[in-house]
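>>> missing the sequence, but the structure's below:
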């Protein structure tokens, strides 16, 4: 699939990891504060709506006839505003790809308002607090309208900031030159999309090999994308270390426009390579489809864009996985000690050799690591394998087994 090696974008793996970490942290930083601002504004919207309706009705306090205590009106409004926030979060109002949307956000707000009404009615029933249903409905309607106005104001600020590259994700657009131009025109017209193109990568399909490879862009390609986007955009070659190069440029998302077909080995390999660098994949669904990942689908003025999230490699999920791995490993080592300790002693007593066997394996990002396991082969089995292959004229592809016993090779068998 990969045809060439790009020039090194960073000097060492440490620098690359630092760049990737800084990119993730910078995005998490502004997302946290923007969402915190939105949550506070949404809570204020609900409290204001409650004050308007309940003050208009002349209410000062509520009484729980089941538990026999009075509930302050402001305390009740605050509790309901927390329910409001929880329901909005549950339906996806605070999702990172919804923040700048208009129609989709309003549709989700309607769903969140409905669920909030159900939860508030349930709590009123549990406490046995008498509030006319029409009053609760008016509060929800007022909260919905105020939140819409509040989000409209914030949206205008976010969209104007996105023109400068703020509150958006650095995106590398990958596809044919024609597909790239179409995607850039789409991104430049739909400001509600939070993708800011920082580089383009022209690719094509080699009909002879069936592999995706870099292609030479037309002579006037740079001029055309400058005219479409209103600025210069860097060219990123398609190569083995493409993900590392994209990360070093500050990319958060890779947008695939065409060329790579759905369920193809080319696309699967591409996704796995992007996943290793925590890069999100945005796909124009008319060109490609995927399965097995968490997806977010948006319809923007007749064009459908599907974003593929890779939550198993998000910072929070990586932290949880690491804690889980360490705790479960410590527990497993302790519990299985009753079996592993006798095995270790038996291996040592058998031939006096080392208990463990280490071998180099290839892990994440093609980084080698040392695998440690109980030794089940003879000592120096790797050396014996090479000698046996040389004697028999083979290329070394044979199996070493430890089943059965014989007088040769210290009681272990070696099979070509």
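Received the coordinates, thanks. Only a predicted model underlies this, so the values are computations on that prediction, with no experimental measurement involved.
>>> when you work out contacts or count neighbours from here on, use the C-alpha atoms and nothing else.
Noted.
>>> ok, residue 148 touching residue 108?
No: in this structure, residue 148 is not within contact of residue 108 by Cα atoms under 8 Å, at 11.1 Å.
>>> just checking, next helix/strand downstream of the strand ranked longest in the chain?
Selection of the longest strand in the chain by residue count, based on DSSP state E, yields strand 195-205. Going down the chain from strand 195-205, the next helix or strand is strand 212-214, by DSSP states H and E.
>>> buried residues, that following strand. List them.
By neighbour count with 16 or more other Cα atoms under 10 Å, strand 212-214 contains the buried residues 212, 213, 214.
>>> repeat for stretch 165-183
By neighbour count on 16+ other Cα under 10 Å, the buried set for stretch 165-183 is 165, 167-177, 179-181, 183.
>>> stretch 189-201 now?
Of the residues in stretch 189-201, those buried by neighbour count under the rule 16+ other Cα under 10 Å are 191, 192, 193, 194, 195, 196, 197, 198, 199, 200, 201.
>>> stretch 146-164 now?
Across stretch 146-164, burial judged by 16+ other Cα under 10 Å covers 146, 147, 148, 150, 151, 154, 155, 158, 159, 162.
>>> and for the nearest residue to the first one once chain neighbours are set aside, the neighbour number?
So that's residue 146. In this structure, residue 146 finds its nearest non-sequential neighbour in residue 45, 5.8 Å apart by Cα to Cα, 6 or more residues apart in numbering. Residue neighbour count, defined by other Cα atoms under 10 Å, stands at 23 for residue 45.
>>> pasting the second one now:
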């Protein structure tokens, strides 16, 4: 610290003389910056999208960590408690080490398999990645502990693996339901600009609206013919500009995603130019594929000398996958029939108390390869319902070959309840065990319905019909005939055992909601 006297001396000190040297300013061309060489930066809309994606990933990361530490910790605690009476001094350290390493490997593989990637958020592939990552993590951990001759991995396999896997899938399912509610409210959603010709843009918007995931909100369209408009489900969309200026319009509309429904005719370089335009303005460019209703697992990208070829696996209707499906059917049907045997006396009593006649209703249905089989149901109509069909035929509310009547006078009061919660379908597990049906599959048609099929519709009969299926979880009787056929054909070509399990889980919720059942 300087004193007042020192400050006075410093204040009166003269500055040193500086040499008279003239420093010239650098040429203008050395300080100018070429604007075309500056890398694009993110705009506010793109940053907002990245922000909510990071927030959701952190939510998943926290729940995954809690489940992994909790399940592996429980397994280690049980092991330590079981051998506490042996008084092994190094037991807590030994099993504690196994707990820490198992949890670390598990969390590492969940990250390596990109189970929290924005590309899988809210999609079925998320569950598959979690299962693959978990299986690989415990396989690697088991091999490592066997090589090191370390104790404690067996308890982790028997307790932590099933407990943690079920818990992670449950928390992921809960998170997806939460995300969907947020998206319905307008949060955590991608704002999309759809570009292309009129027909393809209409198809994309209609598909996004019926998707049910609410992942995209269409904020605008750009059609190949300027100053035109389209109408989709009563909503009017006006083209906001030209296909050559997509990035500018995406920024003005606050769109973080661009969906290219179709490219301008004869312009092969359009997609490349569009990706360059969207740098810093959008998070993703999605291309609508002409391969309608072909599931992702059947498609793979194979670049050949700069030519990106999309390979599509041709569906097969026999072989190992179908044997696995049959084994799954037998296992589930065997367990379900135990429950059916318990409830049958009560259902039979209710049916008998209201109307005379048999408890079960046997109806011919068309199964795989067009073969007819007798399908079992609990009787939900009066005994002479088939003879009364001509009296209500003109009241048909169904579409296509289907006959549906919301308030069918032939249905009994007990039958209305049985149909509402699909209890009348329970005896069909016997059909599954006999091999006539599958747990999951297309709806089993009546012979008179198949006589009205068009050529493509017959593909529904390439596999066994199911007790439940995509039609069951997508609206049931509310679906149009065309939509029902489309869902069934998509299932026939793209089914998987994992997909069947997901349909079963969704069926439970659909049955309890009792929507579209009559």
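Everything's here; your move. Nothing here was measured: the structure is a model prediction, and the numbers come from that model.
>>> so which of the buried residues of stretch 189-201 of the first structure comes closest to residue 351 of the first structure?
When those are compared for distance to residue 351 of the first structure (Cα to Cα), residue 201 wins out at 58.0 Å.
>>> quick check: the aligned residue for that closest one in the second structure?
In the second structure, residue 201 of the first structure lines up with residue 222, judged by TM-score structural alignment.
>>> how close does its match sit to residue 342 of the second structure?
In this structure, residue 222 of the second structure and residue 342 of the second structure are 60 Å apart, going by Cα to Cα, to the nearest Å.
>>> how about residue 226 of the second structure, what does it touch?
Neighbouring residues of residue 226 of the second structure by Cα atoms under 8 Å, 6 or more residues apart in numbering: 239, 240, 241, 242.
>>> among those residues, which ones are buried?
Buried, going by 16+ other Cα under 10 Å: 239, 240, 241, 242, out of the contacts of residue 226 of the second structure.
>>> just give me the closest of these to residue 418 of the second structure.
Nearest to residue 418 of the second structure among these: residue 239, at 49.8 Å, using Cα to Cα.
>>> surely that closest one meets residue 229?
Yes: Residue 239 of the second structure lies in contact with residue 229 (Cα under 8 Å); the separation is 5.8 Å.
>>> give the buried residues for stretch 31-45 of the first structure.
Neighbour counts over stretch 31-45 of the first structure (16+ other Cα under 10 Å) mark 31, 34, 35, 38, 39, 41, 42, 43, 44, 45 as buried.
>>> which residues in the stretch 301-416 of the first structure form strands?
303-309, 356-362, 368-374 (DSSP state E, counting those that start in this stretch).
>>> out of the ones you listed, deepest packed?
Counting by mean count of other Cα atoms under 10 Å, strand 303-309 has the highest mean neighbour count of the strands of the stretch 301-416 of the first structure, with a mean of 18.
>>> what is that one packed up against?
Judged by 3 or more Cα pairs under 8 Å, 6 or more residues apart in numbering; DSSP states H and E, strand 303-309 of the first structure is in contact with strand 280-284, strand 294-300.
>>> okay, those in CSV with mean neighbour count and distance to residue 68 of the first structure next?
As requested, those are exported to CSV (neighbours: other Cα atoms under 10 Å; distance: least, Cα to Cα, whole Å):
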stretch, mean neighbour count, distance to residue 68 of the first structure
strand 280-284, 22, 53
strand 294-300, 14, 47
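>>> dump these to TSV, plus distance to residue 92 of the first structure.
Below are these laid out as TSV (distance: least, Cα to Cα, whole Å):
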stretch	distance to residue 92 of the first structure
strand 280-284	18
strand 294-300	10
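>>> so which of those strands comes closest to residue 360 of the first structure?
Checking these against residue 360 of the first structure by Cα to Cα gives strand 280-284 as the closest, at 30.1 Å.
>>> which residues in the second structure does the closest one align to?
Under the criterion TM-score structural alignment, strand 280-284 of the first structure matches residues 284-288.
>>> next: stretch 333-340 of the first structure.
Stretch 333-340 of the first structure maps onto no residues of the second structure, going by TM-score structural alignment.
>>> what separates that stretch from the chain centre, distance-wise?
Stretch 333-340 of the first structure has its C-alpha centroid displaced from the chain centroid by 36 Å (Cα atoms, centre = their mean, to the nearest Å).
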